[in-house]
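Asks: Please find the sequence and the predicted model below.
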Amino acid sequence: MVEITSKDNEKIKSTKLLLKSKNRNKESKFIIEGYRILTLAFEQKDIIDYVFINEDFENKEEHRKFLKELEDANIKVYKTTNKNFKDMVDTENTQGILAVVSYEKKTLEKNLTDDDKYIIVLDRIQDPGNMGTIIRTADAAGADAIITLKGCVDIYNPKVIRSTMGSIFSMNIIPAERDEMLSTLKSKGIKIVSSWLNTENWYDTVDYGNKVALVIGNEANGIDDVIAENSDLLVKIPIYGSAESLNAAISSAILMYEIKKSLV
């Protein structure tokens, strides 16, 4: 373990830069913070670049055991002051441990395979909490891949990472342009299903087929008109009360599980 006290240390400065999306994209790295999510990332050791802890993290025996596991795996651990550590995370009540993690830049051509038969398409989902919850739900519902379209919040935003509860490491998440997504799914014979208010198709009364891409639209404006026009099926969830609509994460969960029933 290496101790760093200076706030001007290059390792601390480069880590802080990853709090901004443009730097995460440039370096293909992001920050995860918290003991539990680090234990999940550790299951895929090769993605962890290095770890920082604060002055208090070693106070618990289970934490000391985890640090020993990290060092046995030749993962570099740095210890710094509580103040320096706080400057590298976006949470008020930190757990005292973070890691910098590398990720692969994915494309539809390379990362969407013929075995992927259940896909979630996210169209301009902008709320980090919604994004993280949808990723977590897609994982739980057995989706094979997630496609994020231009205008979506950065999936490596710290708030998104926390909301995924570790599913960020197990889901195949691929960024794409709208037209590329449409042409790719059509060429693979995947039925494009969109959640849409102006349809007579109730979500639990239709045939989804055996290869499905479910599109979830922007929280305020719904699904892009071009996507709706190119969808094979439009469905809606009934609203029984006076609410205008359902939250994007809630509606996506209802639809994901209904579609999964037709695929098993």
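Replies: That came through, no problem. Numbers count the residues shown, from 1 in each chain.
Asks: drop to CA atoms for contacts and neighbour counts, all remaining ones
Replies: Fine.
Asks: Strands of the stretch 151-264 of the chain, residue ranges please.
Replies: Along the stretch 151-264 of the chain, counting by DSSP state E, counting those that start in this stretch, strands occupy 173-176, 191-195, 212-216, 233-235.
Asks: Put together CSV for those, with distance to residue 113 and mean neighbour count on each row.
Replies: As requested, these are arranged in CSV below (distance: least, Cα to Cα, whole Å; neighbours: other Cα atoms under 10 Å):
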stretch, distance to residue 113, mean neighbour count
strand 173-176, 12, 20
strand 191-195, 15, 24
strand 212-216, 13, 26
strand 233-235, 22, 21
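Asks: Same list (these) but as CSV, adding distance to residue 252.
Replies: CSV is the format used below for the strands of the stretch 151-264 of the chain (distance: least, Cα to Cα, whole Å):
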stretch, distance to residue 252
strand 173-176, 16
strand 191-195, 9
strand 212-216, 6
strand 233-235, 12
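Asks: and residue 127, which of these is closest to it?
Replies: Minimum separation from residue 127 across the strands of the stretch 151-264 of the chain (Cα to Cα) falls at strand 212-216, 12.9 Å.
Asks: List the contacts of that closest one.
Replies: 117-123, 125, 185, 190-195, 222-223, 248, 252, 256 (Cα atoms under 8 Å, 6 or more residues apart in numbering).
Asks: for comparison:
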Amino acid sequence: MYKSISSTQNSLVKQIAALIEKSRDRKKSGLFVIEGAREIALAKKGGYCFKQLLFCAEIFVEDPTRLTTDHTEIIKISEEVYQKLAYRTTTEGVLAVAEAKDHSVANSPLENDNPLVLVAEAPEKPGNIGALLRTADAANVDLVIIANPRTDIYNPNIIRSSVGCIFTNSVITGTTAEILQFLKSQNIQIYSAILQDSIPYHRCDFTKPTALVVGTEATGLTEEWRTQSTQNIIIPMQGEIDSMNVSVAAGILIFEAKRQRKFK
């Protein structure tokens, strides 16, 4: 019924392995790999198209067509092939080769006339990016922006650590200059989490169109955000350290904004 692949030396298997391992191949082809039924289902819900769906019948016992989109080629693979391609050992025996979306600023999906936006500048660790995406999904923010990205957003570690929330969030990327221009063109207030010229975050009004901007723990935000924000903000610290994990900081700011908006 379905095409079968049993050899790890198959050319398609090698191509998929390269997509998993190399950002260069993902960018060149416009394709990436999703592992796991939950993640694939979220990508389908998020409007992604799948070129191929590969399943191992010894592990994945459901009907694979429930996870496919139009024109998806379904391929049955051996356990040996699955083990070669699987990034995790606990997934359900199914992978999809998906078409990447356009995440440029010009393709911003912003529709809400009173948006809440999360901006993260130059996040590098996939685990932090995944946590930011999970927080954004939990709060149902309107847009996530990665400024000066250092990591391919279809990195398997980001997909894994976000538990598929990369597909449930609206995400765009661009340079800091592009993002600042975009936010100002949309009349969105910019609140940058930075020490200089700042006030405590809870003293700000986040009920209007708002962008909450966070940087890395190591370097913080660049000077552009300090000088061009509506207001710089801090989270008052009462312990011995002077910083916290970026995803934790983002969560505090986002849910304060949601509280002010009465969780609308």
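Replies: Here it is on my side, so go on. Since the structure is predicted, the reported quantities are computational estimates derived from the model, not experimental observations.
Asks: circling back to that earlier point, sort out which of the contacts of strand 212-216 of the first structure are buried, if you could.
Replies: With burial judged by 16 or more other Cα atoms under 10 Å, the buried subset of the contacts of strand 212-216 of the first structure is 117-123, 125, 185, 190-195, 222-223, 248, 252, 256.
Asks: now, which of those lie within helices?
Replies: Those of those mapping onto helices are 185, 248, 252, 256, per DSSP state H.
Asks: Tell me where the stretch 1-150 of the first structure has strands.
Replies: 2-4, 29-33, 48-53, 76-80, 97-102, 118-122, 145-149.
Asks: what's the mean deviation for the fifth one versus the second structure?
Replies: The one in question is strand 97-102 of the first structure. Mean deviation of strand 97-102 of the first structure relative to the second structure after superposition (mean Cα distance after the TM-score superposition for the first structure): 1.1 Å.
Asks: Show me what that strand is packed against.
Replies: Applying 3 or more Cα pairs under 8 Å, 6 or more residues apart in numbering; DSSP states H and E, we find strand 97-102 of the first structure packed against strand 29-33, helix 35-42, strand 48-53.
Asks: tell me the angle of it relative to strand 48-53?
Replies: 160 degrees (axes from the mean of the first three to the mean of the last three Cα atoms, to 10 degrees).
Asks: which residues are in contact with strand 97-102 of the first structure?
Replies: Contacting residues not belonging to strand 97-102 of the first structure are listed as 15, 28-35, 38, 47-54, 57 [Cα under 8 Å, 6+ apart].
Asks: need the contact list for residue 217 of the first structure.
Replies: With contacts defined as Cα under 8 Å, 6+ apart, residue 217 of the first structure is in contact with 122-125, 195, 223-224, 248.
Asks: how does it look with 10 Å?
Replies: Residue 217 of the first structure makes contact with 121-126, 152, 194-196, 223-224, 227-228, 248, 252, according to Cα atoms under 10 Å, 6 or more residues apart in numbering.
Asks: where's it relative to residue 238 of the first structure, distance?
Replies: 17 Å (Cα to Cα, to the nearest Å).
Asks: and the aligned partner of residue 194 of the second structure in the first structure, what does it touch?
Replies: Structural alignment (TM-score structural alignment) places residue 194 of the second structure against residue 196 in the first structure. With contact set as Cα under 10 Å, 6+ apart, residue 196 of the first structure has these partners: 215-217, 222-223, 228, 233-237.
Asks: Same check on residue 84 of the first structure?
Replies: When contacts are counted by Cα under 10 Å, 6+ apart, residue 84 of the first structure is found next to 4-8, 12-13, 16, 54.
Asks: Any chance of TSV for those residues, columns neighbour count and distance to residue 89 of the first structure?
Replies: Shown next, in TSV, are the contacts of residue 84 of the first structure (neighbours: other Cα atoms under 10 Å; distance: Cα to Cα, whole Å):
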residue	neighbour count	distance to residue 89 of the first structure
4	16	16
5	14	16
6	11	17
7	15	14
8	11	16
12	20	11
13	14	12
16	19	8
54	21	11
